[in-house]
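*Asks:* Just a sequence and a predicted model for now, questions to come.
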Amino acid sequence: MKVIVGQGSCGVATGAKKTADEFVKQIADKNLNVEVGLTGCVGTCYLEPIVDIYADNGELTRYVKVQPGMVAEIVEKHLVGGQAVSTSSISEIDEKFIEKQQRVVLRNCGLIDPENIEEYIAVGGYEATKKVVTSMTPDEVIEEIKISGLRGRGGAGFPTWFKWNAAKSNPGKDKYIVCNADEGDPGAFMDRSVLEGDPHSLIEGMIIGGFAMGATEGVIYVRAEYPLAIHRLEIAMAQAREKGYLGKNVFGSGYNFDLRIKAGAGAFVCGEETALIASLEGERGMPRLKPPFPAQKGYWQMPTNINNVETFANVAWIIVNGGAAFGAMGTEQSKGTKVFALAGKIKKGGLVEVPMGLPLKDVIFGIGDGIKNDKKFKAVQMGGPSGGCIPAELIDTPVTYEDINKTGAIVGSGGMIVMDEDTCMVDMARYFLDFTRKESCGKCNYCRVGTKRMLEILERITRGEGKDGDIELLEELAYKIKDGSMCGLGQTAPNPVLTTIKYFRNEYEDHIYNKKCTAKSCKPLLTFTITDKCVGCTLCSRKCPVEAITGTVKKLHVIDQATCIKCGKCLETCKFGAIEKN
């Protein structure tokens, strides 16, 4: 019998490490012959901490939301007594979350120990590497990737084979392959989960990519805020070297290839490839004009290829199963699968991997089970700060690069932030613009100054100080910033503003002309009043932190609007529904 505790960042954040330690203690106290192991995130983050118990015959029993206090009962009844404790398998717990998924990138996440290379090998790991370096030519590898239709999963969706072929075709004494693991979008955690749950899939993809373009050195540029991912990558790389899969003479083929990790400082702009290269070289992370492209002159002016984690994690599967098998999933132009991080006002947040072309509705409602507290779905932000808001009326939009682009958003790296009726779209635009303004490297005037001016306007509007012409001024600035910025950060920074104006212009107008927040979210525009339902219980006045509520027992109370700080404590406290928020 074996106990496996999910210990991705989502599991650890909910107490999985303490749960695992308690299992070790309880099992030792009872002198049981039971191994306690770990795995990464299986995707159902909303069920963490997750504990899988495998019987000797391989039968799985899965426990969810397991806190340390629950361990003693599970050990006593299940491990000792052989009787499950009110649980079921993941398919029975949440069949809808799994049934519409097709897992390629996440094929091993939550199923194998990321710190044990033998478990990766047992599920076919490094077979693709062996096949490539011992029996294929670089051109054959690139052709297989071309057949697959794999496009870069980092945001731009550029054909992977083309980038590889460009790096291969350009002469250079040295060539480099780089993984962009600097996942910076708010609400995105796809790459982190792969690094934590299946690091060998990334390593294998980079070895194969390096072979295809003639690179002998690879760099994984991962944000320093991902310490668990870095730790598991280091373990995986050491194990691969020990096996002879990484380093000199890979699989005895004569091909030399090794990897190293560069911990980035968490600058969002370093997601742009030329800024990333500058950071690798020890310079400030600032983009440069293209051409020359990295495939011509990249890291140390040598031919360089950059893809993100998810892109590389597809490669070994494609080599083993064939490019045609990957291309058979998805649509004609957007092939394969895509991993999305469901976050925000959704019932079942976590990671999902679906074939491209599945409607947004199937992802948000079919897999994510809809909106928390059954509130009304309002919009979904796709593509992070560089993306846009897709409104409820476009919920049937297929998830493809082309269809999402038509809405004004982008697929991006895969973040999906779901919003309900209580979300103020003006404030949402302000939040994302505040992020991009802070993350601007400052090289371009339009990006550095323009985003600040746009943010100032949005802040005024959300404070109730908007004025006639503000919407038009926002649009004018947005297009100038898009046209005048050198890199993707500035060129896409206005997207959240433009899409919210396009689909939710009425909310901007309400803020500016009626001094009202449609979603009743912006504090400066809120008014709390006490209605005739008040019975004079005095509870609200006692809970008010600024003593803005006055009144005597069994008499109607009153809120002093000049003193009220709009905290909403009275609304939360009142048991008679006598407080109104307007």
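*Replies:* Yep, it's here. Numbers count the residues shown, from 1 in each chain.
*Asks:* Going by C-alpha atoms from here, please, whenever you check contacts or count neighbours.
*Replies:* Fine.
*Asks:* How many residues are close by the residue lying closest to Gly6 once chain neighbours are set aside?
*Replies:* In space, and not counting its chain neighbours, Gly6 is closest to Thr39: 4.9 Å by CA to CA, 6 or more residues apart in numbering. Per other CA atoms under 10 Å, the neighbour tally for Thr39 reads 26.
*Asks:* could you pull out the helices for the stretch 351-500 of the chain?
*Replies:* 360-361, 401-407, 425-439, 445, 451-462, 470-484, 488-492, 495-509 (DSSP state H, counting those that start in this stretch).
*Asks:* Tell me which of the ones you listed lies nearest to Asp258.
*Replies:* helix 488-492 (30.3 Å; CA to CA).
*Asks:* returning to what we had before: state the distance from the residue nearest to Gly6 to Val315.
*Replies:* 22 Å (CA to CA, to the nearest Å).
*Asks:* ok, now Gln491?
*Replies:* Gln491 is 30 Å from Val315, by CA to CA.
*Asks:* Would you mind measuring from Ile74 to Lys25?
*Replies:* 13 Å.
*Asks:* Which one of the two is surrounded by more residues?
*Replies:* Neighbour tally, Ile74 and Lys25, criterion other CA under 10 Å: the higher count belongs to Ile74, 22 against 14.
*Asks:* Thr61 versus that one, what's the distance?
*Replies:* Counting by CA to CA, the gap from Ile74 to Thr61 is 11 Å.
*Asks:* longest helix anywhere in the chain?
*Replies:* In the chain, taking DSSP state H as the definition, the longest helix is helix 227-243.
*Asks:* who touches the helix or strand following it?
*Replies:* With elements assigned by DSSP states H and E, the helix or strand that comes after helix 227-243 is strand 258-264. With contacts defined as CA atoms under 8 Å, 6 or more residues apart in numbering, strand 258-264 is touched by 182, 207, 216-224, 230, 234, 237, 246-248, 279-280.
*Asks:* next, the one to line up against it:
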Amino acid sequence: ALAKAVTQMTPQEVVDEVKKSGLRGRGGGGFPTGMKWQFAKNSESDKKYVICNADEGDPGAFMDRSVLEGDPHRVLEGMAICGYAMGADEGYIYVRAEYPLAIKRLRTAIAQAEEMGLLGEHIFESDFSFTIHIKEGAGAFVCGEETALMASIEGKRGMPRPRPPFPAVSGLWGKPTNINNVETFANVAQIIVNGADWYCQLGTEKSKGTKVFALTGKINNTGLAEVPMGITMREIIYDIGGGITNGKKFKAVQIGGPSGGCLPESMLDLPVDYDSLIAAGAMMGSGGLVVMDEDTCMVDVAKFFLNFTQSESCGKCTPCREGTKRMLEILTRITEGQGREGDIELLENLAKNIKETALCGLGQTAPNPVLSTLKYFRDEYEAHIKEKRCPAGVCEKMLHYEISDACRGCGLCARQCPVQAISGSPKTKHVIDQNKCIKCGACMTACPFKAISKA
């Protein structure tokens, strides 16, 4: 593909082919790739840069890692084609240090490409030269945001900056820069070799090609699945993923990582494309897909993801730094049985304000798990607040264990209790002291007669 681009096509023809393909950014934003390249090409400068965002930070996502470990040359080729198209002679791959094997194989691939003359000076005896460097990230989630990523490459603290100016005008060291993620660059070579019309055969009108998802959670077939855009969630989870583990009932799927949303069973037939997911209150994200069964508490899930984004907030802007902290405090209170009337409305108000005023895309999407669970699972929030009850039996501080009349008085539960909260005479029904009980569940696990239940 690089040979064809450099020897048979002009830079503008390469950009036009990528535009025609309809390829959109696979890192979450879904911005048209060809348009991004055009902006960078149109910027006049003595120096331009190409950056590959390999800072895969979403919990449960490992698509980029698989590509970098399995076929790094595909990414290098996509970056070199981009460099030729926009007039850049230098590129950076920003990859998290937690991916040592990916880094090792990238270094090997870069050395191989340089040895074969596919990277370096005068590629294919043309005027085009291109070199690629690796920058190891320290694992900050916020460095997945493009302006924070560039600050990190420059040796500064990884924090976003306001836009405009956009990277295509003023990016790395103030020079025009194009940033795409691993999967986006991995699509480029095939588009150039086979043509945009070939690529457009898959996908929907506004979302072309395929997308790789990382299937995790309560699903039988975990791992990576590459599917055409427009396939339904039901097909991904049941036909490819093999359905829910242990024959349990499907409850929700979290798509798009911490920035995405939780979709209920009623949305299983939703086509998986950029616009449909955003309309449903979720987003494509980088492709993490976490499946949850009937034993999942959606309030606890919202708290988990918000805890992640709150701890990963860079702290630069007040809405994200303070707003997510207040939201997390409310959610924690609700899951501990201390929820109050008005908490749901307060969460919605805070979430909407953060979405509208946070500095970067990560802050703006941080409330999505809360908003989507409030939209589709509001009854669970109300049960926690009004009835002081966790319907899924997950929130420990709201649970209590009870011994039923099926108890035979064997004493096994009392012997397993680490805090001696269970008492009773042999062959008589035992009782649990709720003030002593630490809700560890050891008694229920130990009981051979299924006489202990949690409520």
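*Replies:* Here it is on my side, so go on. This structure is a prediction, so every number in the text was calculated from the model and none was measured.
*Asks:* Tell me which of the helices of the stretch 351-500 of structure 1 lies nearest to Gln296 of structure 1.
*Replies:* Of the helices of the stretch 351-500 of structure 1, the one closest to Gln296 of structure 1 (CA to CA) turns out to be helix 488-492, at 19.5 Å.
*Asks:* quick one: the closest one aligns where in structure 2?
*Replies:* Residues 361-365 of structure 2 are where helix 488-492 of structure 1 lands when matched by TM-score structural alignment.
*Asks:* Over to stretch 188-200 of structure 1?
*Replies:* By TM-score structural alignment, stretch 188-200 of structure 1 lines up with residues 61-73 in structure 2.
*Asks:* how about the counterpart of Glu146 of structure 2 in structure 1, what does it touch?
*Replies:* By TM-score structural alignment, Glu146 of structure 2 lines up with Glu273 in structure 1. Contacts for Glu273 of structure 1 (CA under 8 Å, 6+ apart) come out as Asn180, Pro287, Pro294, Ile306.
*Asks:* Buried ones in stretch 438-449 of structure 2, by neighbour count?
*Replies:* Neighbour counts using 16 or more other CA atoms under 10 Å place Ile438, Lys439, Gly441, Cys443, Met444, Ala446, Cys447 of stretch 438-449 of structure 2 among the buried residues.
*Asks:* And stretch 23-30 of structure 2, by the same measure?
*Replies:* Those buried within stretch 23-30 of structure 2 under the rule 16+ other CA under 10 Å are Leu23, Arg24, Gly25, Arg26, Gly27, Gly28, Gly30.
*Asks:* Tell me the one of the residues you listed nearest Arg389 of structure 2?
*Replies:* The nearest one, if we look at the buried residues of stretch 23-30 of structure 2 relative to Arg389 of structure 2 and count by CA to CA, is Gly28, at 35.7 Å.
*Asks:* which one in structure 1 is aligned with that closest one?
*Replies:* Using TM-score structural alignment, the equivalent of Gly28 of structure 2 in structure 1 is Gly155.
*Asks:* go on, Pro165 of structure 2?
*Replies:* Aligned partner of Pro165 of structure 2 by TM-score structural alignment: Pro292.
*Asks:* Measure how buried its match is and give me the count.
*Replies:* When neighbours are counted by other CA under 10 Å, Pro292 of structure 1 registers 11.
*Asks:* And what about it, helix, strand or coil?
*Replies:* For Pro292 of structure 1, the secondary structure call by DSSP: H, G, I helix; E, B strand; the rest coil comes out as coil.
*Asks:* rewinding a little: so which of the contacts of Glu273 of structure 1 wins on neighbours?
*Replies:* Counting neighbours by other CA under 10 Å, the top entry in the contacts of Glu273 of structure 1 is Ile306, with 30 neighbours.
*Asks:* That one matches what in structure 2?
*Replies:* Ile306 of structure 1 maps onto Ile179 in structure 2, by TM-score structural alignment.
*Asks:* So which residues make contact with the longest helix of structure 1?
*Replies:* Against helix 227-243 of structure 1 from outside (CA under 8 Å, 6+ apart): 9, 114-117, 192-193, 195-196, 199-200, 203, 222, 224, 246-247, 259, 261.
*Asks:* just checking, which of those belong to helices?
*Replies:* Ser9, Ile117, Arg192, Ser193, Leu195, Glu196, Pro199, His200, Ile203.
*Asks:* what's the longest helix of structure 1 aligned against in structure 2?
*Replies:* Helix 227-243 of structure 1 maps onto residues 100-116 of structure 2, going by TM-score structural alignment.
*Asks:* what's the answer for stretch 536-551 of structure 1, then?
*Replies:* Under TM-score structural alignment, stretch 536-551 of structure 1 corresponds to residues 409-424 of structure 2.
*Asks:* now the end-to-end length of that stretch.
*Replies:* By CA to CA, one end of stretch 409-424 of structure 2 lies 7 Å from the other end.
*Asks:* now it, how far from the centre of its chain.
*Replies:* 44 Å (CA atoms, centre = their mean, to the nearest Å).
*Asks:* So which bits of it are buried?
*Replies:* Quick answer for stretch 409-424 of structure 2 (16+ other CA under 10 Å): Gly409, Cys410, Gly411, Cys413, Ala414, Arg415, Gln416, Cys417, Ala421, Ile422, Ser423.
*Asks:* Check which helix or strand the fourth one maps to.
*Replies:* Using DSSP H and E, Cys413 of structure 2 maps to helix 412-416.
*Asks:* Could you identify the helix or strand that succeeds that helix?
*Replies:* Per DSSP H and E, the helix or strand that comes after helix 412-416 of structure 2 is strand 422-423.
*Asks:* which helices and strands sit right next to that next one?
*Replies:* Applying 3 or more CA pairs under 8 Å, 6 or more residues apart in numbering; DSSP states H and E, we find strand 422-423 of structure 2 packed against helix 412-416, strand 431-432.
*Asks:* So for Ile90 of structure 1, which of the helices of the stretch 351-500 of structure 1 sits nearest?
*Replies:* Going by CA to CA, the one of those nearest Ile90 of structure 1 is helix 360-361, 22.4 Å.
*Asks:* what does the closest one correspond to over in structure 2?
*Replies:* Helix 360-361 of structure 1 maps onto residues 233-234 of structure 2, going by TM-score structural alignment.
*Asks:* That stretch vs structure 1 - mean distance after superposition?
*Replies:* For stretch 233-234 of structure 2, the mean deviation from structure 1 after alignment is 0.2 Å (mean CA distance after the TM-score superposition for structure 1).
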